[in-house]
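Colleague: sharing a model prediction with you, sequence too.
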Amino acid sequence: MTSERPVEGLLRDLAPQVLGALVRRYGNFDTAEDAVQEALLAAATRWPEDGIPDNPRGWLITVAARRLTDLLRKEQARQRREDTVARWRLPDQGTAPPADRPAGESDDSLILLFMCCHPSLSAASQIALTLRAVGGLTTAEIARAFMVPEATMTRRISRAKQNIRSSGVPFGMPAGPDRAERLGAVLHVLYLIFNEGYASTSGPSLMRTELSAEAIRLARMVRRLLPDDAEVTGLLALMLLTDARRPARSGPDGALIPMAEQDRGLWNAAFVDEGVALISAVLPRGEPGPYQIQAAIAAVHDEAPSAAETDWPQIVALYEVLMELSDNPMVMLNHAVAVAMATGPREGLALLDGLASDERVAGDHRLFAVRAHLLEMAGQRAPARAAYEEAARRTTSVPQQRYLNARAAGLPGP
């Protein structure tokens, strides 16, 4: 009864498999999730003292199934357990296989991701439910990560589970076009989780490492289950290539350090190598998707020996391909930066003028921050200082506010 893996990491890996096994067998997402959480708590308490069982997944399923039975009996005290389970069993499924069957156990994790990213849920609910059901984070941990009261997050997750239960969605892999659409939602949710972890949109911290690390872990899981999907690989490569810079993104005091000023010797070389290898393997397969193009851009940045040696013309070309695939104002904003770096700030500023009327980005602090940077490059110090100050007023991230105000203060007067 030994294992080299820490109990916490093992439980996090097993949680979606155990939950999937119970939901597949009984069809009740909400109650099964409660039962699994209690089984995980029991394991976290007992395994460090008793040792990890030879079959930890089977142990968890057995304990969770017993707890689920107790919960069913409490909810349906006047009915026999068999009647309750039969009533809850999903339609047109036939006789359900044993919950702890070994075959297909990995698929359950992917099916859970598809369920958590059901189109009836808002993006916020999809993220919260994914982190709870598949990521294994507690409600308190998710609430802290998104800086909302635990009671608020509890209600959000409860409503999400109720919506899934009410929708009657079967526990199984969607077919045809619906599968592709739902996979797109899964990747988008993981992308949002990673971005919030890598560059927090609000609060005192520049990064929330636990979120970006969890997004990478889940992306690895999805790629393990769908190894031939190029966009899945592209998303994982993008996360690795971006997260590789994390050790150099802030100073000892937590202050933001822009990429051009980072010590590239601090970058995670293993992540860079893995990300470059992944994107290099999938790009030649055919028409690349948005995540692959973004990963290719990240690879150009990461492979440059220094900021001055960055291949900006190649980055401009890649952003132009990306703009053909996505009408995203943030892509256009980044394209403007790349153009400025490749051909000069005035060309980049001209592109920003076209974005100023786009209501999706017109009030975003990033537009003002980019304008300030390009104005500073162009030698227009007073307008640059005003733009930095306006960007600082508009962001809700404390480290970004400090960085932008410091840039403004560092510019001399007119």
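Modeller: Sure, I can see it.

Colleague: going forward, measure contacts between C-alpha atoms and count neighbours the same way
Modeller: Noted.

Colleague: continuing past the helix or strand hosting residue 74, what's the next helix or strand?
Modeller: Using DSSP states H and E, residue 74 sits within helix 56-75. On the C-terminal side of helix 56-75, the nearest following helix or strand under DSSP H and E is helix 81-88.

Colleague: next one for the comparison:
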Amino acid sequence: MSDEPTRRRDEGALRALVPRVLAGLVRRGEDFDAAEDALQEALLEALRAWPEHPPRDPGAWLATVATRRLVDARRSEAARQRREEATYAEPRASGPPPEEGDDTLFLLFCCCHPDLSPASQVALTLRAVAGLTTREIADAFYVPEATMAQRISRAKRALAGPPAPRLDQPGDLAVVLRVLYLVYTTGHVGPAARVDLAAEAMRLARQLTLATEEPEARGLLALMLLNHARLPARFDDEGRIVTLDRQDRGLWDTRAIAEGVRVLQSALAVQRPGHYQVEAAIAALHDDAASAEETDWPQILAWYDDLVALSGDPVSQDPAAVLGRAVAVGHVRGAAAGLRETDRLREVLGDRHRWHAVRGHLHERDGDLAAAATAYAEAAQRATDVAERDHLVRQAARARAAGAAGASVRIS
């Protein structure tokens, strides 16, 4: 019988230990890049040694081996090597070792250092915290492995300076939340994704909610849960996008929706609303509707008003919010009113595919199928995601065919 399941289980157990051990090395003052390399060597040694000689304390074993690698790499004195190993052999004088969740969050904040670019923050988080390989991360972002390796190496070198920010700095927490949402949205692409980044983002968001009372952390987790609940219905059997109004709501994950609503309610109870909480509230209203026709658009519009008000310059800072509000206006006050909202956004957002897609939707609701087809086609030309571009092409063809059929009926 193949030992492949056992090997995968062992590798999974090793991956779960990475954040705790790496955080211990970084906490002690080791260079992030060197510590991560040493830990990778320790992991390879573990895969060779553990099947025949499993350690009593796997975390301590990895920490000790990684420490030896660091000492060897620096060509230190033998006495220094003994001091390094002793550091990991004895408990800390200041108290018990931190919980695994605390270590993971410490490492997460290191990876989300404000000196790093958003792309580097995301890549380093997936490498060091989630334990994904460079190839897995490169595959998730559809870039060459060498490109991703360079990005991660530059990020690790940039962390050679001061210690990372901690949970008592709200501004830095906002950076962590943004990185987690970027990880989530990258993974929330469909059932064929090679690496479940969305699940990893939700796992980290759960840990974050246990470590901070900041309601936006719970708002983000709620938003992820409420959006992810609809994923089973978001694509058809051929991998094509199914829009929200046409989804089979019987496929939605009702348990995830219920959990998302509970988490959101606990966040809103603090009465410090933020972007993630408001976006989660909008998602909850969509999830609560038994059908597209039963969607509570007036309440959704009210939440969009709150969301836009949270941004100093919403058109440039949060274009998705103002476009979403235009759709809500179209459902509440009529398609013509929604189109007038988009007219006011033309100068700033007119070159974006989502602006044209919203125009197509509103023109279609207004009964102008020719204009809808043109808008959908314009959106398709600007879309960069293949699945979304194909969807918009189909939308344009459908509107064009429906318009031609209507004209034929009127002539006859």
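Modeller: Perfect, thanks for sending it. In this text, all values refer to a predicted model and were calculated from it rather than measured experimentally.

Colleague: report the TM-score for the pair.
Modeller: The TM-score (TM-score structural alignment, normalised by the length of the second structure) is 0.86; 385 aligned residues with a Cα RMSD of 2.8 Å.

Colleague: need the contact partners of the helix holding residue 74 of the first structure.
Modeller: Under the contact criterion Cα atoms under 8 Å, 6 or more residues apart in numbering, helix 56-75 of the first structure has outside partners 14, 17-18, 21-22, 31-32, 35-36, 38-40, 43, 53, 79-81, 84, 99-100.

Colleague: what do you get for stretch 245-260 of the second structure?
Modeller: So stretch 245-260 of the second structure is contacted by 221-226, 228-234, 284, 287, 290-292 (Cα under 8 Å, 6+ apart).

Colleague: end to end, how far does stretch 51-61 of the second structure reach?
Modeller: 14 Å (Cα to Cα, to the nearest Å).

Colleague: so which bits of that stretch are buried?
Modeller: Using 16 or more other Cα atoms under 10 Å as the test for burial, stretch 51-61 of the second structure gives 58-59, 61.

Colleague: out of those, which is nearest to residue 185 of the second structure?
Modeller: For the buried residues of stretch 51-61 of the second structure, the minimum distance to residue 185 of the second structure (Cα to Cα) is 31.8 Å, reached by residue 59.

Colleague: and residue 257 of the second structure, how far from residue 298 of the second structure?
Modeller: For residue 257 of the second structure relative to residue 298 of the second structure (Cα to Cα), the value is 21 Å.

Colleague: how close does stretch 32-41 of the first structure sit to the second structure?
Modeller: Once the two are superposed, stretch 32-41 of the first structure sits an average of 2.0 Å from its aligned residues in the second structure (mean Cα distance after the TM-score superposition for the first structure).

Colleague: so how far is that stretch off the chain centroid?
Modeller: Centroid separation between stretch 32-41 of the first structure and its chain, computed with Cα atoms, centre = their mean, to the nearest Å, is 23 Å.

Colleague: circling back: are any of the contacts of stretch 245-260 of the second structure buried, and which?
Modeller: Buried subset of the contacts of stretch 245-260 of the second structure (neighbour count, 16+ other Cα under 10 Å): 221-226, 228-234, 284, 287.

Colleague: can you tell me which of those residues are in helices?
Modeller: 221-226, 228, 284, 287 (DSSP state H).

Colleague: tell me which two of these sit farthest apart.
Modeller: Maximum distance among these (Cα to Cα): 15.4 Å, for 221 and 287.
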